[in-house]
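Engineer: One predicted model, sequence on top.
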Amino acid sequence: MKVGDLSPRPAAKEPFRRAHMRFVSQKSGCYVLATFEEDILYVGLARNLRRRFGQHLDTPEKVSATANGRAVWFFWLECITLEKVERTWLNSYALIHGVWPVLNNVYSPTAV
């Protein structure tokens, strides 16, 4: 599934690299880690998107290659209905693929 298939659609994106962390919003929202071709690898939510971006960069599973590719993009949507949007995105992905995105199956720190 491509990021463009999500509803609501993420409003912004940055390369998933530490040098781009400063361009990510510090507001709350939902986000997606995606391959260069914008295939979804991970769906999450955060109270501070920039902080969460940095946490993922420090998580070996999130920066390593997966069977579906490597995370290259960080897409996000600022929102206050975090759980609803995240669940909608995860359910949309699961309806197509029958499972959650590959990186949603590994441990990650709790959103803060």
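Structural biologist: Good, I have the coordinates.

Engineer: only C-alpha atoms for contact and neighbour calcs from this point on.
Structural biologist: Fine.

Engineer: Let me see the contact set for Ala11.
Structural biologist: By CA atoms under 8 Å, 6 or more residues apart in numbering, the contact list for Ala11 reads 75-78.

Engineer: Please repeat the previous calculation with a cut-off of 10 Å.
Structural biologist: 31, 75-78 (CA atoms under 10 Å, 6 or more residues apart in numbering).

Engineer: okay if I get those as TSV plus secondary structure, neighbour count and distance to Val102?
Structural biologist: Converted to TSV, these look like this (DSSP: H, G, I helix; E, B strand; the rest coil; neighbours: other CA atoms under 10 Å; distance: CA to CA, whole Å):
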residue	secondary structure	neighbour count	distance to Val102
Tyr31	strand	27	15
Phe75	strand	23	17
Trp76	strand	25	18
Leu77	strand	22	21
Glu78	strand	21	23
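
Engineer: Next, give me the two most distant ones among the residues you listed.
Structural biologist: With distances taken as CA to CA, the most widely separated pair in those is Phe75 and Glu78, at 10.3 Å.

Engineer: any residues in contact with both of those two?
Structural biologist: Shared contacts of Phe75 and Glu78 (CA under 10 Å, 6+ apart): 10-12, 30-31.

Engineer: take the one below as the second:
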Amino acid sequence: MLIENLNPKIDITLEFKLSNYKKIPTSFGCYVISNFNFEIMYVGKASSIQLRFLNHLDSQEKLSLTPLGKAYWFSFKNCQNEYEISKLERGWLNSYSLEHGAKPIFNKINASI
């Protein structure tokens, strides 16, 4: 599934690299990590999108090669509160699961953070 198929739509997409962390807000939000072709590899939510972005950059799993390639894009949508991010994340994950019959590849990893 491509990020362009998510509803509601993504606000901003940046390369998944450390030099972009200051461009990411510290607000609530839902985000997607995708490969170079914008195929979704991970869907997540955060009370601070910027902090979660940095956490993912420290994850060997998120930086390694997968059958879909490597993580290349970090896309996000700002949200107002915890309820909104939970609802949005659940909706995006459900859309992905309906299309693919499973969660995105990185959502299958048991996170230690």
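Structural biologist: On my side now, so go ahead. Because the structure is a prediction, the values reported are computed rather than measured.

Engineer: who's in contact with Glu4 of structure 2?
Structural biologist: Neighbours of Glu4 of structure 2 in contact, by CA under 10 Å, 6+ apart: 10, 38-40.

Engineer: next one: Phe16 of structure 1
Structural biologist: Shown in contact with Phe16 of structure 1 (CA under 10 Å, 6+ apart): 33-35, 53-54, 56-57, 62-63, 70-75.

Engineer: Which parts of structure 1 are helices?
Structural biologist: Secondary structure of structure 1 (DSSP state H): helices at 49-57, 60-63, 82-97.

Engineer: center of structure 2, which residue is that?
Structural biologist: Residue closest to the average C-alpha location in structure 2 (CA atoms, centre = their mean): Val32, at 2.0 Å.

Engineer: That one is in contact with Arg52, isn't it?
Structural biologist: No: here Val32 of structure 2 does not reach Arg52: they are 11.3 Å apart, not a contact under CA atoms under 10 Å.

Engineer: shared neighbours, the two?
Structural biologist: By the contact definition CA under 10 Å, 6+ apart, Val32 of structure 2 and Arg52 are jointly contacted by 44-45.

Engineer: Please name the nearest non-neighbouring residue to Glu99 of structure 2.
Structural biologist: Nearest residue to Glu99 of structure 2, sequence neighbours excluded (CA to CA, 6 or more residues apart in numbering): Met1, at 7.3 Å.

Engineer: Pick out whichever of the contacts of Phe16 of structure 1 sits closest to Thr110 of structure 1.
Structural biologist: Scanning these for proximity to Thr110 of structure 1, where the rule is CA to CA, the winner is His56, at 10.9 Å.

Engineer: Now do the contacts for that closest one.
Structural biologist: Going by CA under 10 Å, 6+ apart, His56 of structure 1 touches 16, 33, 62-63, 108-109.

Engineer: Could you check how far it is from Gly44 of structure 1?
Structural biologist: To Gly44 of structure 1, His56 of structure 1 is 11 Å away according to CA to CA, to the nearest Å.

Engineer: Next: Arg9 of structure 1.
Structural biologist: Here the criterion is CA to CA. By it, Arg9 of structure 1 lies 14 Å from Gly44 of structure 1.
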